[in-house]
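Student: sequence and predicted structure, then a few things I'm wondering about:
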Amino acid sequence: MALLINEECINCDVCEPECPNGAITQGDEIYEIDHTLCTECVGHYDEPQCIEVCPVDCILIDPEHTESNDQLQAKYEKLTAD
């Protein structure tokens, strides 16, 4: 499952540098997560780091991009192979 940032985002800038895959970028109004790069930190950490540091709890599971742990691990391996 990829993650998403909802409209409660306050643009505090703490999530972006925590993402080991570079999946978080500043959007037009709030930060956004690229689902093609998001592995929910599988392969890097035990928990998604963006969720851990978010002060307003605006980062949720994206229901439109669900993936199993095996799929997230495969995505991690593909992203780190380059």
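Tutor: Yes, it's here. Numbering: from 1, shown residues only.

Student: hey, let's count contacts and neighbours off CA atoms from now on
Tutor: Will do.

Student: contact partners for residue 22?
Tutor: Going by C-alpha atoms under 8 Å, 6 or more residues apart in numbering, residue 22 touches 16, 37.

Student: again, 10 Å this time
Tutor: Counting by C-alpha atoms under 10 Å, 6 or more residues apart in numbering, residue 22 touches 16, 33, 34, 37, 38.

Student: below is structure B, check it against A:
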Amino acid sequence: MRITVDSDRCVGAGQCVLSAPDVFDQDEDGLVVVLDPRPAPGEHDVVQQAGDLCPAHAITVNED
């Protein structure tokens, strides 16, 4: 799994952090930060959920 984010699209809703706090965080402006761009297999479901919940579609999740 590989995660990319488009911080220009991020609206700071924080759904990613709530869904996968070990993988995502927010910077001082509230924009998404990826803590782990290649999370462990046990995190894949919550990361996919975070991408699906993002209201701005700022998160892209690709399976390797």
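Tutor: Perfect, thanks for sending it. No experiment lies behind these values; they were computed from the predicted model shown.

Student: ok, back up a step: lining up the contacts of residue 22 of structure 1 with structure 2, which overlap?
Tutor: Using both residues aligned by TM-score structural alignment, their matches' C-alpha atoms under 10 Å as the contact test, the members of these still in contact in structure 2 are 16, 33, 34, 38.

Student: dump these into TSV; add neighbour count and distance to residue 6 of structure 1 as well.
Tutor: As requested, these are arranged in TSV below (neighbours: other C-alpha atoms under 10 Å; distance: C-alpha to C-alpha, whole Å):
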residue	neighbour count	distance to residue 6 of structure 1
16	20	15
33	21	10
34	15	13
38	25	15
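
Student: can I get those residues in CSV with secondary structure?
Tutor: Putting those into CSV (DSSP: H, G, I helix; E, B strand; the rest coil) gives the following:
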residue, secondary structure
16, helix
33, strand
34, coil
38, coil
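
Student: reformat those residues as TSV; add distance to residue 50 of structure 1.
Tutor: Converted to TSV, these look like this (distance: C-alpha to C-alpha, whole Å):
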residue	distance to residue 50 of structure 1
16	7
33	10
34	13
38	11
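
Student: which one of these is nearest to residue 76 of structure 1?
Tutor: When these are compared for distance to residue 76 of structure 1 (C-alpha to C-alpha), residue 38 comes out closest, at 8.5 Å.

Student: how far off centre is the biggest helix by length in structure 2?
Tutor: Ranked by residue count and defined by DSSP state H, the top helix of structure 2 is helix 44-53. Relative to the centre of its chain, helix 44-53 of structure 2 is centred 7 Å away, using C-alpha atoms, centre = their mean, to the nearest Å.

Student: all good on my end, thank you.
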